[in-house]
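>>> Model the following, please.
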Amino acid sequence: MSVSLIDRPSPLPPLLGASLPELTDWVAQHNQPAYRAKQLHQWLYHQGGRSLSDLSVFPKQWRSELADIPVGRSQIHHRSAAPDGTVKYLLRMEDGQIIETVGIPSGKRLTVCVSSQVGCPMACDFCATGKGGFLRNLHRHEIVDQVLTVQEDFEQRVSNVVFMGMGEPLLNVDVVLDSVRSLNEDVGIGQRSLTVSTVGIPGRIRRLAEQRLQATLAVSLHASNQALRETLIPSARQYPLEQLLDECRDYVDSTGRRVTFEYILLAELNDCHSHALELAKHLRGFQTHVNLIPYNPIQEVDYQRPSPQRIQDFMDTLKAQHIAVSVRRSRGLAADAACGQLRANADSSTSPS
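The predicted structure follows:
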C-alpha cells in the first residue's frame, strides 16, 4: 500500500547514483516490498530510465505519486562527432549548467571521459576549461549520468571511464569516490577500468590510497621542474613538485599500484631533451608510467603541438633512461577535443542535435 503525497517521506537526492541498499531503504520508506528496489535499480542503470512515471512494473497509482521525484538525467544540449568516431557532448544539467563529456570508441572498447566540476578552479594556462573559470562541483548523479548518456547514444556498453574532463576530481573527492563506487557496483564497470586524474591537491592522493581502490591514479605533471610547472599550473605554487612526488611514492608503497604521469608536450617549452632527462631523474626508483600527450591547440593561448620527430625524441630519451612511456594518440581533433573547447566555442543557444 502506497503512502499519500502529504505523508510521503522526503526522497533521496536524484535517484541515479544510489546503491541497491539505498534504494531498498527508499522503497521501504514508501511501504513497498524490497523487490521494488531491484526493479528500480535495473531500470536506472540498465534500461535508461528517465522518469519514474514510465516505470511500468510499478503500480500505476504509485507511479503517479512518484512522477515529480527527480531521476537525475541530463539532456544532450549539443553533440559533435569527429571522423574517427569520437563524440563530444555538451550536457545540460537540471539547473541549466552545461558540462562536457566525450565518448571514445576503439574497437570493442568504449571509453568515456567524464567531468567532475562545472568549469575548473585550477586555471592551467594551456587548458580551455581553466579559461572559463569555476562554477560548482558536480553531484554523484551528474557524473554517473555522463556514462549512461554516452552508453545509450553509442548503443554500446562502456568499458572504461576516465575522470579527465572538466574540473579537478580531487577537489570534489567525496563525490568522485561515490561515483567510482556507483560506476563499479551499479553500472558494472570494473575498478581497474576506471582512472582518476589530478594535477595534485595536498593530502588528497593519500586519501585515495586509504580507499584501497583498484582504479588507476593519473597525475598531470606537465613539467619536469617546479619553475616550469608553476608557469603552466598556478596551483603548483602551493604544492612543490617534490612534495607531490613524495605523496605519489607513498601511494605506490601503500597500494602496490603504479602511478601514471600525464605530460602534455608543448612545442619548444617542455619538450626538449633536457626536460626528458630531468623528468626521468624524478621518476626513477618507483613504479610509474609516463603518458605523453601531444598538445591540442586552443584559441586562447599560443602554445603549439610539437612535431612528430620531437615527440619521438622525447619518448626515446625516456626509454633510454628505463622509464615506461607511451604516447596518447589524439582523438577527436575535428570535434574540439581539448577539454573545455567545445563548451567555449558552442553558442549557449545551440539546439540539441
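>>> contacts, neighbours, all on C-alpha from now
Fine.
>>> Remind me which helix or strand the nearest residue to His273 once chain neighbours are set aside belongs to.
Leaving aside its sequence neighbours, His273 sits nearest to Phe314 (C-alpha to C-alpha, 6 or more residues apart in numbering; 6.2 Å). Per DSSP states H and E, Phe314 falls inside helix 308-320.
>>> picking that back up, can you pull the contacts of the residue nearest to His273?
Contacts for Phe314 were tallied using C-alpha atoms under 8 Å, 6 or more residues apart in numbering; they are Asp271, Cys272, His273, Ala276.
>>> And the last one, how close does it get to Ser224?
Taking C-alpha to C-alpha, to the nearest Å as the measure, Ala276 falls 7 Å from Ser224.
>>> just Val118 next, same as before
29 Å.
>>> In contact with His282: list those residues for me.
Here His282 is in contact with Ser224, Leu245 (criterion: C-alpha under 8 Å, 6+ apart).
>>> element containing it?
helix 273-283.
>>> Ok, Phe126 next?
Phe126 belongs to no helix or strand, assigned by DSSP H and E.
>>> Which parts of the strand or helix carrying Glu262 count as buried, going by neighbours?
Secondary structure from DSSP H and E places Glu262 in strand 259-265. Buried residues in strand 259-265, defined by neighbour count with 16 or more other C-alpha atoms under 10 Å: Val259, Thr260, Phe261, Glu262, Tyr263, Ile264, Leu265.
>>> Same question for stretch 217-234.
217-225, 229-230, 232-233.
>>> Break down the stretch 1-150 of the chain into its strands, ranges please.
75-81, 87-92, 98-106, 109-113, 117-119, 134-137 (DSSP state E, counting those that start in this stretch).
>>> so which of the contacts of Phe314 is the most crowded?
Asp271 (24 neighbours; other C-alpha atoms under 10 Å).
>>> And it, how far from Gln304?
In terms of C-alpha to C-alpha, Asp271 sits 11 Å off from Gln304.
>>> Ok, which of the strands of the stretch 1-150 of the chain comes nearest Leu12?
Among those, strand 134-137 comes nearest to Leu12, with 18.6 Å by C-alpha to C-alpha.
>>> Run through who's touching that closest one.
In contact with strand 134-137 (C-alpha under 8 Å, 6+ apart) are residues Ser116, Gln117, Val118, Gly119, Cys120, Pro121, Asn172.
>>> correct me, but the first one touches Gly167?
The reference is to Ser116. Yes: counting by C-alpha atoms under 8 Å, Ser116 touches Gly167, with 5.3 Å between them.
>>> what's Leu40 in contact with, if anything?
Leu23.
>>> Let me fix that, I meant to ask about Cys127.
Contacts of Cys127 (C-alpha under 8 Å, 6+ apart): Ile298, Ala338, Cys339, Gly340.
>>> Alongside the first, I'd like the structure of this one:
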Amino acid sequence: MSSEAVISSVTIDENTKAPSSTSQDAVQKVNLLGMSRAEMEKFFEEMGEKKFRAGQVMKWIHQFFVTDFAEMTNISGKLRAKLEQICEIKAPEVVHRNYSKDGTRKWVFRVGDGDGSLVETVLIPAEDKTGSRKTLCISSQVGCALDCSFCSTGKQGFQRDLTQAEIIGQLWMANLSYMEDVPVIERERSVTNVVMMGMGEPLLNYDAVLSSMSIMLDDFAYGMSKRRVTLSTSGVVPKIDQLAQDIDVALAISLHAPNNELRNELVPINKKYPLEQLIAACQRYIGKDGNESSRKHVTIEYVMLDGVNDHPEHAQQLLKLLKNLPSKINLIPFNPFPHAPYGRSSRNRIIAFQKTLSDAGFVCTIRQTRGDDIDAACGQLVGQVADRTRRAEQWKKKIAEKSEIIRTEG
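Predicted coordinates for the structure are as follows:
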C-alpha cells in the first residue's frame, strides 16, 4: 500500500495529528525498513513533516537496529505516536538459523503471508589486509528462473521477486545478530561487504535491488563503500547497461565457461545473450564516461567442474576471452548437492588452472569453501526452500532415468 493511501485512509486526531484508534486496525501499516531515503523523505513530506525526519528515522533503523518508535529519542512524542499507528519496521521472519564452526552464518527467512515462501542468506567471515571482513550473500528472488545446470537453487524453479524490505531485511538481520544483547547506543554495523549473489538473478528484480543497494550505500543507513557492494549476474545484458546509468557498484559475472557452446549448457541465458554481447556490456560498464578507474574491473566467477570446464584449453580460451576486459577471476570449487550431475575439480587441476591465468597477468584467486556443514556454500542456497514448481522433482527423475540407462547398458 502506498504512503498516500495509508495517510488518506485514516482519521487524524486534531490534537496529536495521529490516526484515531478506531481506524488503526483497518490500516495496513507501511513498512519503513525497505524505504530508500528519497522514498522516506517523500513519505514524511506527505505526512506534513520536514523531510529531514527521514534521515533521523533511517539512522535509528539501519545504524541502531531499533524497531520501536518509542526508542527514537530525538523525535517528538507526537510524531512517534503518529508513526506507531501507521508505520512498522518489520524484517522477514527468521524460521531457521545455523552458525557453522568456521564462523559462517546462515538464515532461512519466511517471506510473504501465511506459510509464505522461504529464502536463504549466508554471512561469510574472513581476514584480509583491511582486517576482519564479514561478507553477506543476499537473495533477491524466491528461487531462480535461469536454471544453471550446476546450481542447486535453480532446481527449485522461480516463485516470485523479493520486495525491498525483504532484501534489505537480510542485511538488517545479519547485523543485528551480532548486537542483540548490546545496548542500543553502543551498536555498530558488523557486515562489511554485500554481494547480491544469493538466490535469484538480481537484474531480473531490478527496481527492488537497485533501491536496496542505494540504502546500503546511504550514509544515513549502512554507509557502505561502492567497492564493497557487488551485484552478481549471469548476464542480463540490457540490465547491465541500465545499471551503469543508475548506480555505481562493483559488478561480478557468473561466467563458468569460456566458450558459447559450453556456456549454453551450463548457463542457459547465454543462448539469449552470448559471450560476445556479455563481454562488450562489461567493457561498457567499467568504461562508463570514459573513466575506467571509477569501476576498475569486473569480477569473473568461474565454478570448477571436474572434466567439464577445467582443462588447460579452457584456461587458454578464458585468457583470450578476457584479454581486453580488466578483470579479477575467482575460481570456485564446485559444491556437490544430491543428484548433482557434476563433480568437483581436483585441487591439483584447480591450482594448474589458476597458475595459467596468474602467469598471464590476471589476479586469480581460489575461493575458500566455507559453510559446508550447514549447506551454506556457493551453489547450495536451497536446503529448506519449498519447490512449488516441481522443477526439482522433474530434474531428479531425469537423473534417475539416466542412471538406470547407464546401469542397464553396462
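>>> Can you calculate the TM-score here?
After superposition, the two chains reach a TM-score (TM-score structural alignment, normalised by the length of structure 1) of 0.89; 346 aligned residues with a C-alpha RMSD of 2.6 Å.
>>> Ser193 of structure 1 maps to what in structure 2?
By TM-score structural alignment, Ser193 of structure 1 lines up with Arg228 in structure 2.
>>> longest helix anywhere in structure 2?
Assignment by DSSP state H gives helix 391-409 as the longest helix of structure 2.
>>> list the buried ones in that one?
Arg391, Ala392.
>>> swap in stretch 101-110 of structure 2?
Quick answer for stretch 101-110 of structure 2 (16+ other C-alpha under 10 Å): Thr104, Arg105, Lys106, Trp107, Val108, Phe109, Arg110.
>>> what does stretch 20-32 of structure 1 give?
Buried-residue list, stretch 20-32 of structure 1, by 16+ other C-alpha under 10 Å: Leu20, Leu23, Thr24, Asp25, Trp26, Val27, Gln29, His30, Gln32.
>>> who are the neighbours in contact with the most centrally placed residue in structure 1?
Closest to where the C-alpha atoms of structure 1 average out (C-alpha atoms, centre = their mean) is Phe163, at 2.1 Å. By C-alpha under 8 Å, 6+ apart, the contact list for Phe163 of structure 1 reads Cys113, Val114, Ser115, Ser116, Pro169, Leu194, Thr195, Val196, Ser197.
>>> Counterpart of the second one over in structure 2?
Think Val114 of structure 1. Going residue by residue (TM-score structural alignment), Val114 of structure 1 aligns to Ile138.
>>> gap between its match and Ala257 of structure 2?
24 Å.
>>> Next: Thr121 of structure 2.
Noted for Thr121 of structure 2: a distance of 26 Å to Ala257 of structure 2, by C-alpha to C-alpha.
>>> for Glu265 of structure 2, same thing?
Counting by C-alpha to C-alpha, the gap from Glu265 of structure 2 to Ala257 of structure 2 is 9 Å.
>>> which residue lines up with Gly383 of structure 2 in structure 1?
Match for Gly383 of structure 2 (TM-score structural alignment): Ala344.
>>> Tell me how many other residues crowd that match.
15.
>>> cool, the one 4 residues further on as well?
Ser348 of structure 1 has 11 neighbours, counted by other C-alpha under 10 Å.
>>> Next, it: secondary structure please.
Counting by DSSP: H, G, I helix; E, B strand; the rest coil, the backbone at Ser348 of structure 1 sits in coil.
>>> how about Leu255 of structure 2, what's its partner in structure 1?
Per TM-score structural alignment, Leu255 of structure 2 is aligned with Leu221.
>>> Distance check, Gln211 of structure 1 against Val144 of structure 1.
For Gln211 of structure 1 relative to Val144 of structure 1 (C-alpha to C-alpha), the value is 20 Å.
>>> Name the residue in those two with the higher neighbour count.
Val144 (24 against 10).
>>> My guess is the more buried one contacts Ala18. True?
No: contact criterion C-alpha under 8 Å: Val144 of structure 1 and Ala18 do not qualify, at 10.0 Å.
>>> Which neighbours do these two have in common?
Shared contacts of Val144 of structure 1 and Ala18, counting by C-alpha under 8 Å, 6+ apart, come down to Ser182.
>>> coming back round to it: of the contacts of Cys127 of structure 1, which stay in contact in structure 2?
Here is what carries over to structure 2 from the contacts of Cys127 of structure 1, by both residues aligned by TM-score structural alignment, their matches' C-alpha atoms under 8 Å: Gly340.
>>> Could you dump the contacts of Cys127 of structure 1 into JSON lines with neighbour count added?
Listed next are these as JSON lines, based on neighbours: other C-alpha atoms under 10 Å:
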{"residue": "Ile298", "neighbour count": "18"}
{"residue": "Ala338", "neighbour count": "20"}
{"residue": "Cys339", "neighbour count": "25"}
{"residue": "Gly340", "neighbour count": "25"}
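>>> Can you lay out the contacts of Cys127 of structure 1 as JSON lines showing distance to Gln61 of structure 1 and secondary structure?
Converted to JSON lines, the contacts of Cys127 of structure 1 look like this (distance: C-alpha to C-alpha, whole Å; DSSP: H, G, I helix; E, B strand; the rest coil):
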{"residue": "Ile298", "distance to Gln61 of structure 1": "53", "secondary structure": "coil"}
{"residue": "Ala338", "distance to Gln61 of structure 1": "48", "secondary structure": "coil"}
{"residue": "Cys339", "distance to Gln61 of structure 1": "45", "secondary structure": "coil"}
{"residue": "Gly340", "distance to Gln61 of structure 1": "44", "secondary structure": "coil"}
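>>> Nearest to Ile76 of structure 1 among the contacts of Cys127 of structure 1?
For those, the nearest to Ile76 of structure 1 is Gly340 (16.1 Å; C-alpha to C-alpha).
>>> Give me the spatial nearest neighbour of the closest one, chain neighbours excluded.
Nearest to Gly340 of structure 1 is Thr129, by C-alpha to C-alpha, 6+ apart, at 4.0 Å.
>>> And Gln317 of structure 2, by the same measure?
Gln317 of structure 2's closest residue in space is Pro258 (C-alpha to C-alpha, 6+ apart), at 5.6 Å.
>>> Leu176 of structure 2 matches what in structure 1?
In structure 1, the residue paired with Leu176 of structure 2 is Glu152, using TM-score structural alignment.
>>> and that match, how many residues sit next to it?
Other residues close to Glu152 of structure 1 by other C-alpha under 10 Å number 14.
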